[in-house]
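# Coordinates for the following, if possible.
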Amino acid sequence: MKKGMIKKLKLILSDKIILRSFQSFLILSGLFILVLIWKWPVLPAQLPLFYSLPRSEEVLGSPYALLILPFLSLIIFSVHLIFAMRIFEREKLTSRILIVCAVIVEIILLLSFLKIIFLIS
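Take a look at the predicted model:
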């Protein structure tokens, strides 16, 4: 990581709303990991993951396909954070909105993840 990026990260985390959102992201990511570790041994070989497809075997996926949700959450938050760091000095409100939206997306993905996990186990 460049020194400039570290400096921008410190600057953006000095904002209370962004700091709380970042902390929420870390807690929610930890929850993803804990539930995954807890439930992984009891997951069946095929999971109903792709509800948008017509009823058939295509709806089913392996437990590894379940990892799409936490990784997607990480990618979305990272992209939003990088973009927010770039515009923070000029557009504080936009940076806040980006980070808060990323946390909201993570909450939605976590709820979907939990619903799938607890539906099948």
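
# switch to C-alpha atoms for all contacts and neighbour counts from now on
Fine.

# And for Pro70, the neighbour number?
Pro70 has 19 neighbouring residues, counting by other Cα atoms under 10 Å.

# I figured it hits Leu109, correct?
Yes: here Pro70 reaches Leu109: they are 7.5 Å apart, a contact under Cα atoms under 8 Å.

# which secondary structure elements does the longest helix along the chain contact?
Ranked by residue count and defined by DSSP state H, the top helix of the chain is helix 92-120. When contacts are defined as 3 or more Cα pairs under 8 Å, 6 or more residues apart in numbering; DSSP states H and E, helix 92-120 sits against helix 16-39, helix 68-87.

# Before we compare anything, build this one as well:
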Amino acid sequence: MKLSSILICPKCSSNLTKHLNHWHCENCQKTYPIIHGIHDFRCSPKNLEPNIAEAIQKFHQLTYQELLDLVLISKRLPKRINQKIKDYYSKEIERTETMAATFIQDAKIPNGRSVLDLGCGSGSS
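Sure, this is the predicted structure:
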């Protein structure tokens, strides 16, 4: 049985067409991504953008944790997943410092010398 024969659009109940990286509904033009093999048929609330806009507007007023909470609210993820994301990002500086210290130690870079980092991110993901 083909997956396309049993799936319908969560938004309008029409047939879906499978493409390489997404499903598409010709009726309502909604697209549902396939990310790392996971078919995401969640329908985002219409008020998704205001949460992001509010986070941008309050960037200098809110703490990092409060901004993260605002963004995560718009994602409509299970509480367990939200907590894992919060835990991960709250330890980002610690992970980066540990990775940098390990690199400096393993590369045997003398004190006072310079290093040119050509990578992106901290390599701690």
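
# Just give the TM-score of the two.
Once superposed, chain against chain, the TM-score is 0.27 (TM-score structural alignment, normalised by the length of structure 1); 57 aligned residues with a Cα RMSD of 4.5 Å.

# What is the neighbour count of Gln83 of structure 2?
Gln83 of structure 2, neighbours per other Cα under 10 Å, totals 14.

# For the helix or strand hosting it, list every residue counted as buried.
Under the criterion of DSSP states H and E, Gln83 of structure 2 resides in helix 79-90. Residues of helix 79-90 of structure 2 classed as buried: Asn82 (neighbour count, 16 or more other Cα atoms under 10 Å).

# swap in stretch 20-38 of structure 1?
Neighbour-count burial for stretch 20-38 of structure 1 [16+ other Cα under 10 Å]: Ser21, Phe22, Ser24, Phe25, Leu28, Ser29, Phe32, Leu36.

# And for stretch 96-107 of structure 1?
For stretch 96-107 of structure 1, the neighbour count (16+ other Cα under 10 Å) marks Arg96, Leu98, Ile99, Val100, Cys101, Ala102, Val103, Ile104, Val105, Glu106, Ile107 as buried.

# Please enumerate residues in contact with stretch 85-99 of structure 1?
Lys8, Leu9, Ile12, Ile17, Ile18, Ser21, Phe22, Phe77, His80, Leu81, Phe83, Ala84 (Cα atoms under 8 Å, 6 or more residues apart in numbering).

# of those residues, buried ones?
Applying 16+ other Cα under 10 Å to those flags Lys8, Leu9, Ile12, Ile17, Ile18, Ser21, Phe22, Phe77, His80, Leu81, Ala84 as buried.

# Who's the closest spatial neighbour of the third one, skipping the chain neighbours?
What it means is Ile12 of structure 1. Leaving aside its sequence neighbours, Ile12 of structure 1 sits nearest to Met85 (Cα to Cα, 6 or more residues apart in numbering; 6.2 Å).

# just how off-centre is the longest helix of structure 1 within its chain?
Averaging C-alpha positions (Cα atoms, centre = their mean, to the nearest Å) puts helix 92-120 of structure 1 6 Å from its chain's average.

# and His24 of structure 2, that one's in a helix?
No: with DSSP: H, G, I helix; E, B strand; the rest coil as the criterion, His24 of structure 2 is assigned strand and is not in a helix.
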